[in-house]
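Engineer: sequence? don't have it. structure:
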C-alpha cells in the first residue's frame, strides 16, 4: 500500500508473526456461525503453503454453485502467485483463458492494456438463442459481450440452485481500468485510495461497527461485511484476549479481481474501491476463494435487520449497481459504504466509523497526508502497526495499530447470532417476535 510518509510498520522481529492465523472469517455464513477459516499463512509465505487444508476449504466454498470447482481452485491458486509476483498478468490470463472461456462462454479478464495480449473473439453479439428466445439478462446492444449457449445453460443451472438473478452477459466498460489502480489525483497530486486506520488498542469488541454495517447496508441474515475477530495470545503463560475488526481491505492488488470471468469484481478508478457490479456478477464465487481475507458472501436474500439507513441498490456514475445488499446468487462484500462515497453530503464517511464509540476506526484517502487515517497514524507514530497478510502481495489499504496476531493465536467463540448482537430481523418484527 502506498501511504506516503506514513508506511505501515510490521510488529515483531522474529519473523513468526502473522495476521489471521487460524481465525474464522467470512464465507457463506448462516446466523449461527461465520464460515470458512482464513488460511494459516506464515510471515515467509509462499504458494507452497496453499496445502491440502486450503484446497479442502476452497472446494467447500464452491460446493453450492454450478461452476467448475477445479478451475476455481486453480485460478485462485495462480491469482495468489500473481499477487506474489511469481506470474505476470499476461501469463496468468493466457494460461487460463481457454478454460475460462469454455466454462463461462466469456472471458473479460484479458485486454491488450492490462494483460499485454489479445485473444481471438472472446465476445459475441448474439442476443437470442437458437430457438429465437431471448438470452437471460442480455442487454439489447451489440457493444457488450454475450455468453455462449453452453455458458447460458450452466448459468441457468446455477440459477435454479441459488435463485440467481444476474446473467452472464455484459462486462464493465474499460476493463483495463477495472483491475488497475488508474485513479484520479488527490489534492497532493497522488492517486486517491480510500482506506482505514484501525486502532486495535482502542477496540473493545462492542460490535457496534458490525451492527452499524448491517443496518446501513441491509445485508442478509448471517452475513457480516464487518467482522470482529476475538482471539487469545499466550505469551509465557500470560493469556490475553485481543480484538481485531476486519472489513474488506480494498487492496491495491486485489487477487479477487484477477479471477472474475466477467470483471464484475473490479477496482474503481476514481477512489480505489474494490467493488462488484451486481448486474454482471454470475455468482461463481471464484473471488471468495481467491481472497485471503474471508470477506465475500453470496447473496441469499434472507430476512435482514430492521434498517433505518440504506435501502435499494446504489448505482455509481458509470451506471454499475455496486452498493447495498447483493441480489440472490450475486457476490457481495464490504464496499466502504460506496453509496455514501457517491453522495456529496455523506462522502468521506462510513457507518462503522460513525458508530464506533471508542474512535478506533479512521476512514479516508490513504494517499492524502491530511486525511483522517494518515493524521491518526502520524499522531500515534510510536504505536506498532501492520497490514493484514500483506506478505501476500495484495497491498491491503487498511492499516492496524496494535500488536499483530501471532501464528499461535487461538480463536475465541464470539457473538455471531442476531440474538448475540441484540438485533431484530424484519421477519421477527413483522411476526411479533416469533422469528422466521
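Structural biologist: Received the coordinates, thanks. As the structure is a prediction and not an experimental result, all values here were calculated from the model.
Engineer: from here on, contacts and neighbour counts on C-alpha atoms
Structural biologist: Fine.
Engineer: Could you measure from residue 54 over to residue 71?
Structural biologist: Distance check for residue 54 against residue 71: by CA to CA, to the nearest Å, it reads 15 Å.
Engineer: do the same with residue 426
Structural biologist: The gap separating residue 426 from residue 71 is 38 Å, by CA to CA.
Engineer: higher neighbour count, residue 54 and residue 71?
Structural biologist: Counted by other CA atoms under 10 Å, residue 54 and residue 71 do not tie: residue 54 has more neighbours, with 19 against 16.
Engineer: For the more buried one, pull up the helix or strand it's in.
Structural biologist: helix 52-61 (DSSP states H and E).
Engineer: also this one, for the comparison:
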C-alpha cells in the first residue's frame, strides 16, 4: 500500500510529461523490486509501440528518453488481439510475467519477442501490465529483473495490475492538463499561438538574447480590409480569411526554423517571433508573407513591421519596446496593397538591405556647407510683401448693426387685493 501511495504522490507533483513518465516508471520499479522499468504508448496510426522512458539499469543502446525507440505492434500480438479485446470490453487488465526461458506459469501473454529481448539485454524476468485509458488500450508498463534474480510470481503480477491502474489515472490527469494548457495558449480559430504564449516565449527569448547573444526578431502583421470583408461578405468569409492568413504565417515560421513562433495577437493582428535567424533572413520571409497575403482572393493584403536586434535598434530592455518598434513599423507600412514590410532601425526606417535613410540637417550648427538661405528665428514675426501683380486685400466690411428694439410691453400680472366685507355686525 505504501508503494501505491508513493507512486501516486510522485506523479501528482510532476510538472511536465517527462517527469510524470519517469515518476511512473521509477515508482513501479521500486514497488516490484525490479532493476529496470519502461513506459510505452501504442501509436495506432503508424501501428507501433513507442517507448517513452527507460528508467533504472539501462542496457547498451537504451536511453532514458529515447527519441525514436519504436517496435512494430504486430510483434506484440497481446496488445492488439485477444488481450486488447478483453481490456476494451470492461475486463480487468491483468498483468502477466515472463522469463528468459518462456512465460512464467504458462500465461497466455507469451511473446517470443519479449523473451528474445530479455536474453539479448541480460535480463532474467519481466512483468508486463497493460495501461487502459477511457476504456481503450493505451500502452504498457514493463518492469524487469536481472538474470539470476527471482522471477515474478502471481502476487507480484497482481500488484503490477494495481500499479498500472494508478499510472493510468495519473496519465489521464496529465492529458487533461495538457489539453487545458493547449487551449490556454492556442488561438481557437487559426490554431496558432495566442498572446499569452507570445509574452511567455518573448520573455524567455530576451533572456537567451542577453545570455547567448542570439538575434531576436519580431514581425508584427496587420491584416488589411478585414472589417470591410466582414461588413460586405459576412463574418464567415472574414474568419476564412483569418484562417488562410494563419496558414501563410505558419509556412513563414517553418522557413525560419524550429525556434520560430507564429501567433495571432487578436483581431486582425498577427506576429512572428524568431530567435536565431539573422535580420535579413527574417525580412526576406516577411516579404514573402506580404506577397502571399497579396495573392489571397479576399482582403487587402497585410502591413508588416520588423524589429530585430540584428539591426541598429539600440538595447532592448523589455519586450514592450520590441513590440512598440515592430508595431510602429506595421502602422507606417499601411499603404498600397502588397507593400513591402517596414524595417526598424536606430536611425529610423530603411529599406531591406539598403543604407539608412539620410536625415536633413536641422539647426544653425548642422547647416551644410554652401547653404546661404536666410533662416528666420521662430520667435521673430515675419510677413512677406505682397506680390506686385497681386491686388491688395480688401478691407473687411463690418455688417451694420441692427437697431435695438425696446422690450416687449407685457401686461403686469393681476394681484388680488383683500377687501373688507361690507357686512355689518349689530350687537
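Structural biologist: That came in fine, so what should we check first? As the structure is a prediction and not an experimental result, all values here were calculated from the model.
Engineer: Next, the TM-score between them, please.
Structural biologist: Scored against TM-score structural alignment, normalised by the length of structure 2, the superposed chains reach a TM-score of 0.22; 158 aligned residues with a CA RMSD of 7.2 Å.
Engineer: Next secondary structure after the helix holding residue 54 of structure 1?
Structural biologist: Once helix 52-61 of structure 1 ends, the next helix or strand along the chain (criterion: DSSP H and E) is helix 69-84.
Engineer: got the buried residues for whichever helix or strand comes after that next one?
Structural biologist: As assigned by DSSP H and E, the chain's next helix or strand after helix 69-84 of structure 1 is helix 89-104. By neighbour count with 16 or more other CA atoms under 10 Å, helix 89-104 of structure 1 contains the buried residues 89, 90, 91, 92, 93, 94, 96, 97, 100, 101, 103, 104.
Engineer: Helix 89-104 of structure 1 relative to helix 69-84, how many degrees between them?
Structural biologist: Angle, helix 89-104 of structure 1 to helix 69-84, by axes from the mean of the first three to the mean of the last three CA atoms, to 10 degrees: 160 degrees.
Engineer: just checking, what packs against helix 89-104 of structure 1?
Structural biologist: Using 3 or more CA pairs under 8 Å, 6 or more residues apart in numbering; DSSP states H and E as the contact test, the elements touching helix 89-104 of structure 1 are helix 69-84, helix 149-162.
Engineer: what packs against the longest one?
Structural biologist: Put plainly, it is helix 69-84 of structure 1. On a contact count with 3+ CA pairs under 8 Å, 6+ apart, helix 69-84 of structure 1 meets helix 52-61, helix 89-104, helix 255-258, helix 286-290.
Engineer: any chance of these in TSV, plus distance to residue 230 of structure 1?
Structural biologist: Listed next are the helices and strands packed on helix 69-84 of structure 1 as TSV, based on distance: least, CA to CA, whole Å:
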stretch	distance to residue 230 of structure 1
helix 52-61	21
helix 89-104	36
helix 255-258	25
helix 286-290	22
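Engineer: Now residue 255 of structure 2: which helix or strand?
Structural biologist: Using DSSP H and E, residue 255 of structure 2 sits in helix 235-256.
Engineer: ditto for residue 273 of structure 2
Structural biologist: Using DSSP H and E, residue 273 of structure 2 sits within strand 269-275.
Engineer: tell me what that strand is packed against?
Structural biologist: Against strand 269-275 of structure 2 (3+ CA pairs under 8 Å, 6+ apart) you get helix 195-212, strand 216-223, helix 235-256, strand 260-266.
Engineer: any idea which of those is most buried?
Structural biologist: Most buried of those by mean neighbour count (mean count of other CA atoms under 10 Å) is strand 216-223; its value is a mean of 27.
Engineer: coming back round to it: tell me which other helices or strands the helix holding residue 255 of structure 2 touches.
Structural biologist: For helix 235-256 of structure 2, the contact count by 3+ CA pairs under 8 Å, 6+ apart identifies helix 226-233, strand 260-266, strand 269-275, helix 279-294 as packing neighbours.
Engineer: rerun that using 10 Å as the cut-off
Structural biologist: Identification of packing neighbours for helix 235-256 of structure 2 by 3 or more CA pairs under 10 Å, 6 or more residues apart in numbering; DSSP states H and E yields strand 216-223, helix 226-233, strand 260-266, strand 269-275, helix 279-294.
Engineer: which one of these lies closest to residue 54 of structure 2?
Structural biologist: Between residue 54 of structure 2 and those, the tightest spacing by CA to CA is seen for strand 260-266, at 30.7 Å.
Engineer: how about the strands in structure 2?
Structural biologist: Secondary structure of structure 2 (DSSP state E): strands at 36-43, 48-56, 70-72, 96-99, 102-103, 123-133, 136-146, 216-223, 260-266, 269-275, 302-308, 342-343.
Engineer: got the buried residues for stretch 223-232 of structure 2?
Structural biologist: Of the residues in stretch 223-232 of structure 2, those with enough neighbours to count as buried (16+ other CA under 10 Å) are 223, 224, 226, 227, 229, 230.
Engineer: Tabulate the residues you listed (JSON lines), appending distance to residue 80 of structure 2.
Structural biologist: Converted to JSON lines, these look like this (distance: CA to CA, whole Å):
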{"residue": "223", "distance to residue 80 of structure 2": "49"}
{"residue": "224", "distance to residue 80 of structure 2": "53"}
{"residue": "226", "distance to residue 80 of structure 2": "50"}
{"residue": "227", "distance to residue 80 of structure 2": "53"}
{"residue": "229", "distance to residue 80 of structure 2": "51"}
{"residue": "230", "distance to residue 80 of structure 2": "50"}
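Engineer: what's the closest of those residues to residue 270 of structure 2?
Structural biologist: Once CA to CA is applied, the member of the buried residues of stretch 223-232 of structure 2 that ends up nearest residue 270 of structure 2 is residue 223, at 7.8 Å.
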